[in-house]
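> Could you work out the structure for the sequence below:
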Amino acid sequence: MSHRGYMREEQYVGPYRLEKTLGKGQTGLVKMGVHCVTGKKVAVKIVNREKLSESVLQKVEREIAIMKLIEHPHVLGLYDVYENRRHLYLILEHVSGGELFDYLVRKGRLSPKEARRFFKQIISALDFCHSHCICEPVHPTFVVSLFGLTRFGVMLSMSTTAVIKLYVRI
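This next block holds a predicted model:
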């Protein structure tokens, strides 16, 4: 599933140099990563294994396996996974543009055209996930309440372990 022991000091995960923190959560944090050769920016989700129960860790590992098989323009891409005894390092697609919630606060009301564009992206991603048997009950309050979960892009959690993410492009 992943690479073991491929972390040099604390500033690197594999070939990625860790930079600023993009967000923090209960079980870890997300940092900007930059590939040392190509300069490509990624988001590195650092999950503290010690803060997860064995059953949750198994769910995370199962979802990682699923994420590696999924490719869609509005489902956050998982490029690679590194691990050691204490942490899982998920190398994720970096999504710039900020969160939809912040965008709405700044801009105010969306035009019908803009609202349709965002809605189409969300529906496209949900349809893709459902057609691949990745199903969670999603209702309007669930969607609205989860727009601000992360600091790197606009994402909607599709699971309780918050690994599979949908996002809209601003």
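> can we go C-alpha only for contacts and neighbour counts from here?
Noted.
> just the strands in this protein please.
3-4, 12-13, 16-24, 28-35, 41-48, 78-83, 87-93, 154-157, 165-168 (DSSP state E).
> Helices of the chain, start to end?
When assigned using DSSP state H, the helices of the chain occupy the ranges 54-67, 100-107, 112-131, 140-145.
> Could you tell me the angle between the second one and helix 112-131?
Translated: helix 100-107. 180 degrees (axes from the mean of the first three to the mean of the last three C-alpha atoms, to 10 degrees).
> this one next, for a side-by-side:
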Amino acid sequence: MMTGPETTGSDPVQELIDPQQWVDQHGDYLFRYALHLVRRADVAEDLVQDTLLAAWRGRERYAGAAKERSWLTAILKRKVIDWLRQTVRERNHLAEIGADEPTDDMFNGAGKWRNKLKRWMSGSPAEDVERIEFWTVIQGCANKLPSRLREVFVLWHLEEQTGKEIC
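Model prediction:
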């Protein structure tokens, strides 16, 4: 007598996923992770909701290769990157219609710092690194790279993939 998924006709991977438990089991972790990256509670909440919705919609494609939390975190990382890109696009649009570039006062025409970095920092280095202005500058600089180099930069530094995964 056969037992298991073959007899029930259900997918064992889908049985591992319990979307009704995602908020209870992973919600706080995902929120803290998003808040750490974007430093705005309202944006972090929206990103977590978007993540859970995307996971719900894509649950059939979940292969079970990673734990649910890792899978959800990977989706959240992409949502954060998309949010950062959108934020940069909006700032670039403001610059096109006459608003000052957020980096104009930081760099000279040759791309060198106008002021020493110490003057720019207002708190601990960890706080300054996570500021949205930092990410805006990183995204602006990354956008100036050739597409292949930019893709490698994003995968290595933002998505923290290994060299083997990138290749």
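> Superposing both, give me the TM-score.
Once the chains are laid over each other, their TM-score by TM-score structural alignment, normalised by the length of structure 2 reads 0.29; 91 aligned residues with a C-alpha RMSD of 5.6 Å.
> hmm, back to that, looking at the helices of structure 1, spot the one closest to Lys41 of structure 1.
For those, the distance to Lys41 of structure 1 is smallest for helix 54-67, at 19.0 Å, taking C-alpha to C-alpha.
> buried set for the closest one?
57, 59-60, 63-64, 67 (16 or more other C-alpha atoms under 10 Å).
> how about TSV for the strands of structure 1, with mean neighbour count and distance to Ala115 of structure 1 added?
Converted to TSV, these look like this (neighbours: other C-alpha atoms under 10 Å; distance: least, C-alpha to C-alpha, whole Å):
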stretch	mean neighbour count	distance to Ala115 of structure 1
strand 3-4	14	41
strand 12-13	20	38
strand 16-24	17	26
strand 28-35	20	28
strand 41-48	23	27
strand 78-83	19	27
strand 87-93	21	24
strand 154-157	26	14
strand 165-168	23	11
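> of the ones you listed, which approaches Lys120 of structure 1 most closely?
Closest among these, using C-alpha to C-alpha: strand 165-168, at 9.0 Å.
> Run through the helices of structure 2 in chain order.
With DSSP H applied, structure 2 shows helices at 5-8, 12-16, 22-38, 41-57, 68-96, 117-120, 125-130, 132-143, 147-153, 163-166, listed in chain order.
> got a markdown table for those helices, with mean neighbour count too?
Below are the helices of structure 2 laid out as a markdown table (neighbours: other C-alpha atoms under 10 Å):
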| stretch | mean neighbour count |
| --- | --- |
| helix 5-8 | 10 |
| helix 12-16 | 13 |
| helix 22-38 | 17 |
| helix 41-57 | 17 |
| helix 68-96 | 16 |
| helix 117-120 | 8 |
| helix 125-130 | 12 |
| helix 132-143 | 16 |
| helix 147-153 | 13 |
| helix 163-166 | 9 |
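> among the strands of structure 1, which is nearest Phe128 of structure 1?
strand 165-168 (10.5 Å).
> quick one: contacts for Pro12 of structure 2?
By C-alpha atoms under 8 Å, 6 or more residues apart in numbering, Pro12 of structure 2 lies in contact with Pro5.
> Quote the end-to-end distance of stretch 24-41 of structure 1.
Stretch 24-41 of structure 1 stretches 18 Å from its first residue to its last (C-alpha to C-alpha, to the nearest Å).
> How about stretch 35-54 of structure 1?
Chord length of stretch 35-54 of structure 1, first to last residue, is 31 Å (C-alpha to C-alpha).
> How about Gly28 of structure 1: what's its closest non-neighbour residue?
Nearest non-adjacent residue to Gly28 of structure 1, counting by C-alpha to C-alpha, 6 or more residues apart in numbering: Val47, 4.6 Å away.
> wait, doesn't the one you found sit right on Leu29?
Yes: the criterion here is C-alpha atoms under 8 Å, and Val47 of structure 1 meets it with Leu29 at 6.9 Å.
> For Asp80 of structure 1, which non-adjacent residue is closest in space?
Nearest residue to Asp80 of structure 1, sequence neighbours excluded (C-alpha to C-alpha, 6+ apart): Ile91, at 5.1 Å.
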